[in-house]
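Whatever this is, show me its structure:
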Amino acid sequence: MENHINRRTFIKNSSLATAALASGSMAGPTKKKNKLPQWKGFNVLDFFSPDPAKSRPQTPEMYFKWMEDWGFDFVRIPMAYPAYLKFDRSKNIRIDEIRNIDTQMTDRIEQLVYWAQKYNHHVSLNLHRAPGYCINAGFVEPYNLWTNEQALSDFCYHWEFWAKKFKDISSKKISFDLLNEPSWRDDMNDQLGKKTKLEPEMYRKLIVAAYNTIKGVNQKHLIIADGNNVGNDVITGISDLEVAQSCRGYNPGIISHYKASWVYKDPESLPVPVWPGQVGDQYLSRKMLEDKFQPWIDLKNSGTGVHCGECGCFNKTPHDVFLAWFKDLLGILSENGIGFALWEFDGSFGLLNSGRKDVAYEDFQGQKLDRKLLTLLQKV
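As a prediction, the model looks like this:
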């Protein structure tokens, strides 16, 4: 999310309507209970970096207790698959190294899962970087997940490993979030020529392959797929599968990623955001958020489970603007029974130690707690 992320396409697309499903949404299906629980919690980034030498400090067990004490029940663990492999890190990874799983590293991930579950959190394991694809830059893949059959086979190999690792764990305690923010990146080309978007058929092929792999281990395993177009668009063509879907809470990008250098080429030139109000050439309001989430609400009402796997705001956005926007965003999700996970518990998007210059932090057991944000998260 934070470092080396190629997300200009995401920010641009996050402001677009999901037209294929938004059409006719005013007369959408009758409101129904979400098939997924309304989980509320955080992303934990211990294995977010593909290089363990650059990874975050290990999340202490007490963090999960604090989460439980504050009323939260969900932890998403975005993993970069190279973080738990053995290979020569002085060179770009080779295809024949993609399956060299380091059990010492996967044991650490397993420990993180069990700590979270000890404090009554549902854990969602996610491949943030999968063989052949990631929304992030900063690592050279040896092939393209969307066009290479070996990449798809390796992707399924990794999911089979995790499905077996947690074969006997109830779906109430663990789920498998297949791939973080799928898209067709501008720098991905193949023998078919340049593409501008990830076709639904390409995404369905991957979902079906992983679905069959995971369900082959345990039919009751819970599977979640991130929305197409970097998590923004409802996935079409998979209603025959028992797959829940995960959306994003980063719209509009001028709020969520204000002055984020990995998104904007000239971050200092951006207009100061307000909420609600006119910012640049767009008027920002709760109505625009309602329009954004309507296809996801319709999907939930159609009987597919929906959760917001990532949401939040970079620490350069004025705090009062962030909280006003986030209150509306979380309100829309909450009113429709859709849970959420803040992009990160501890860090620049987080509840702890976010480094904002306009917040009077509370000292909480040696950590800088954003009490106003915590109060908002607890209310929804």
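
hey, let's count contacts and neighbours off CA atoms from now on
Fine.

Next one: the closest residue to Trp115 other than its chain neighbours from Lys197, what distance?
Nearest non-adjacent residue to Trp115, counting by CA to CA, 6 or more residues apart in numbering: Glu61, 6.2 Å away. The gap separating Glu61 from Lys197 is 41 Å, by CA to CA, to the nearest Å.

Look at Tyr258 and give its secondary structure.
Put simply, Tyr258 is coil when judged by DSSP: H, G, I helix; E, B strand; the rest coil.

which ones are touching the residue nearest to it when sequence neighbours are not counted?
Nearest residue to Tyr258 in three dimensions, chain neighbours excluded: Thr317, at 5.5 Å (CA to CA, 6+ apart). The contact partners of Thr317, taken as CA atoms under 8 Å, 6 or more residues apart in numbering, are 255-259, 273.

Following up with a second sequence; could you model it the same way so I can compare the two?
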Amino acid sequence: MQRRTFIQHTGLLTAAVSTAGPAVFATSQPENVAKNKLPKWKGFNLLDFFSPDPAQSRKATQEDHLKWMQDWGFDFVRLPMAYPAYLKFDRSRNITPNEVYQIDQQAVDRIDTLVALAHKYKLHVSLNLHRAPGYCINAGFNEPYNLWTDQAALDAFCFHWNMWAKRYKNVSATKISFDLLNEPSMRADMNDQHSKRSTVPGDVYRKVAKAASEAIRKENPNHLVIADGNDTGTSVIPELIDLNIGQSCRGYNPGIISHYKAPWANKDPDHLPEPKWPGQVGNKYLSRAMLETFYQPWIELVNKGVGVHCGECGCWNKTPHDVFLAWFTDVLDILSSHGIGFALWEFIGDFGILDSRRTDVAYEDWYGHKLDRKLLNLLLKA
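Next comes the predicted model:
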């Protein structure tokens, strides 16, 4: 249940992207607020291809799930993919650099099928490499090199994005976008989940993002490209502002709320102060004011003409539900008031609106699933 996060806003898309300037999408916002160049997409992350091992993958998204999203008024899905999920290689040992190029056509076809189904229900699809050659925010798969330091890794990264761009070269930018890399950071040991992290140097991030975006736009100059914020999605990337690349923030701040007791995010998950919102938690007072400060650089980015979307947001199921909803109300209000859309991590599962396994929710039966109606209503209001 690991987690650490784009979509068409029907009737509000007015133009495609151009390499000559910033993305030209119109969104509905108050007149005194700068218009976000990206639509105010609202939707979910779908984890069908999240695991690097297909044998460990989630149950496949069903067509009904996509229909429910459309019926409820959502217009976006993000597909965080682990590149090994669509490769052919001997999984009994660590992957080699050469095997990173061995595409499994049947696996790619399954991704195509989900994309086509999402488009059937007028959902914009954001393809994301959650695990790219040489980098992932999560450990659990041995990378043969480092994306930030090794040219061989960057070459493979560009190969994968060029492949996806070729497959969708004739699909409108209103229907598909490409989110380059999930939650980048430098890590002392690429294969150690808890090794020391630091900021990716701006010039290094620029080099990687520029190369990948050029590999994509080689197939279609109007393809929409997004880059997740630095420092695991939390910090804007000034070095990309002139590259006609949107940027993606996160709705997980502070982590004591969003990832309370999450073992993959905390070294000692059983000894954490109980979350409150607002209120004193440990040595910090948590409040909306801290969120306003956190999102101010992203709001300024919108004002500079860079498209911004929140590619992931939400809360693991150990946080008390009333605390989660109080905090998330503030998160979504801040984003929404500046025309920034969002994608909940996830649709079905511990972070989701269905089958989240919370012990303090009065669930509603929904075609055999357990629906968190309060959370759904909150998302729809944003």
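
Quick TM-score on the pair, please.
Scored against TM-score structural alignment, normalised by the length of the first structure, the superposed chains reach a TM-score of 0.91; 351 aligned residues with a CA RMSD of 1.3 Å.

Comparing Glu61 and Lys197 of the first structure, which residue is more hemmed in?
Between Glu61 of the first structure and Lys197, Glu61 has the larger neighbour count (other CA atoms under 10 Å), namely 15 against 12.

Quick check: the aligned residue for the more buried one in the second structure?
In the second structure, the residue matched to Glu61 of the first structure (TM-score structural alignment) is Glu63.

wait, isn't its match in contact with Ala116?
No - taking CA atoms under 8 Å as the definition, Glu63 of the second structure is not a contact partner of Ala116, at 10.5 Å.

Can you get me a residue count around Pro273 of the second structure?
With neighbours defined by other CA under 10 Å, the count for Pro273 of the second structure comes to 14.

again with Leu272 of the second structure
When neighbours are defined as other CA under 10 Å, Leu272 of the second structure has 13 of them.

and it, what is it in contact with?
Taking CA under 8 Å, 6+ apart as the test, what Leu272 of the second structure contacts is 256, 260-261.

give me that answer again for 6 Å
With contacts taken as CA atoms under 6 Å, 6 or more residues apart in numbering, Leu272 of the second structure has no neighbouring residues.

where does it fall, helix, sheet strand or coil?
With three-state DSSP as the basis, Leu272 of the second structure sits in coil.

What does it correspond to in the first structure?
Match for Leu272 of the second structure (TM-score structural alignment): Leu270.

cool, Asn283 of the second structure as well?
Match for Asn283 of the second structure (TM-score structural alignment): Asp281.

dump the residue contacts of Val108 of the second structure.
Tyr86.

scratch that, Gly134 of the second structure is what I was asking about
Here Gly134 of the second structure is in contact with 143, 145-147, 153 (CA under 6 Å, 6+ apart).

What about those residues, which are in strands?
Counting by DSSP state E, no part of the contacts of Gly134 of the second structure is found in strands.

Specify which member of those residues is nearest to Lys40 of the second structure.
Nearest to Lys40 of the second structure among the contacts of Gly134 of the second structure: Leu147, at 30.9 Å, using CA to CA.

Next, count neighbours for the closest one.
Using other CA under 10 Å, Leu147 of the second structure has 24 neighbouring residues.

How about the equivalent of it over in the first structure, nearest residue that isn't a chain neighbour?
Under the alignment (TM-score structural alignment), Leu147 of the second structure pairs with Leu145 of the first structure. Using CA to CA, 6+ apart and skipping the chain neighbours, the partner closest in space to Leu145 of the first structure is Gly132 (4.3 Å).

Give the equivalent position in the second structure for the one you found.
When the second structure is aligned by TM-score structural alignment, Gly132 of the first structure is paired with Gly134.

Contact partners for the counterpart of Gly246 of the second structure in the first structure?
Correspondence of Gly246 of the second structure to the first structure, assessed by TM-score structural alignment: Ala244. If you count contacts by CA under 6 Å, 6+ apart, Ala244 of the first structure has them with 224, 304-306.

Ala244 of the first structure and Leu222 of the first structure, how far apart?
From Ala244 of the first structure over to Leu222 of the first structure (counting by CA to CA), the distance is 8 Å.

correct me, but Phe314 of the first structure touches Gly347?
No - assessed by CA atoms under 6 Å, Phe314 of the first structure is found out of contact with Gly347, at 9.5 Å.

So between those two, which is more surrounded?
For Phe314 of the first structure versus Gly347, the count of surrounding residues by other CA under 10 Å is larger for Phe314: 24 against 17.

Just give me the match in the second structure for that one.
Under TM-score structural alignment, Phe314 of the first structure pairs with Trp316 in the second structure.

Could you find the closest non-adjacent residue to its match?
Phe351 (5.0 Å).

so what corresponds to that neighbour in the first structure?
In the first structure, Phe351 of the second structure lands on Phe349 (TM-score structural alignment).

number of nearby residues for its match?
The tally of other residues near Phe349 of the first structure (other CA under 10 Å) stands at 24.

That one is in contact with Phe314, isn't it?
Yes - counting by CA under 6 Å, Phe314 is a contact partner of Phe349 of the first structure at 5.0 Å.

Kindly list the longest strand within the second structure.
Among the segments of the second structure that qualify as a strand by DSSP E, the longest is strand 124-132.

Start and end of stretch 343-357 of the first structure, how far apart?
From its first residue to its last, stretch 343-357 of the first structure covers 19 Å (CA to CA).
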